[in-house]
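>>> Fold the following for me, if possible:
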Amino acid sequence: MKGELKLLSEFDFTQNIPRVQEAAYFINVGSKILNFNGIDLGKYRFIKGKFTKID
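I've put the predicted structure just below:
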């Protein structure tokens, strides 16, 4: 991979004090994936900067 990973958080603002709903590393815009440690990328989709396994 050429580029960088960014730690991003999704917050829940339904209460007075926002809470972290999910935090994960995402691939930054403009990055290029060359090899993903031998994982078959055909079984994954790239959604909102995150690889999601498709069934």
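>>> contacts and neighbour counts: CA atoms only from here.
Will do.
>>> isn't L5 right up against A24?
No. Between L5 and A24 there is no contact under Cα atoms under 8 Å: 9.7 Å.
>>> Give me the spatial nearest neighbour of Y44, chain neighbours excluded.
K53 (4.3 Å; Cα to Cα, 6 or more residues apart in numbering).
>>> Another for comparison:
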Amino acid sequence: MKRKRILIPLLIFILFILYLNRDALNPFAPDCSHLPANQPTPDACKKPVKVVAPGFEI
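Take a look at the predicted model:
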């Protein structure tokens, strides 16, 4: 019984850490750190534009 009490929160914690690192663990994501200079950057490597509510632009 004590083993189950430790194992379940440990499993939940490990799954949570994997969920937080899901982008880094994707084997099919393009490698954005080593891009050739003469080629355009892929859409997956571009940073998304932060959308703000109207009236809150600086």
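>>> After superposing, what score do the chains get?
Counting by TM-score structural alignment, normalised by the length of the first structure, the TM-score of this superposition works out to 0.23. Behind it: 23 aligned residues with a Cα RMSD of 3.2 Å.
>>> ok so, going back, the more surrounded of L5 and A24 of the first structure?
L5 (15 against 11; other Cα atoms under 10 Å).
>>> Ignoring the adjacent residues along the chain, who's closest to the more buried one?
Nearest to L5 of the first structure is I27, by Cα to Cα, 6+ apart, at 4.7 Å.
>>> For R19 of the first structure, see how far away that neighbour is.
23 Å (Cα to Cα, to the nearest Å).
>>> of the two, who's got more company?
Set I27 of the first structure next to R19 and count neighbours by other Cα under 10 Å: I27 wins out with 21 against 13.
>>> Hmm, F46 and the more buried one touching each other?
No. Using Cα under 8 Å, I27 of the first structure is not in contact with F46, being 9.8 Å away.
>>> host element of S9 of the first structure?
Secondary structure assigned from DSSP states H and E places S9 of the first structure in strand 5-12.
>>> Tell me which helix or strand comes right after that strand.
That would be, after strand 5-12 of the first structure and using DSSP H and E, strand 19-27.
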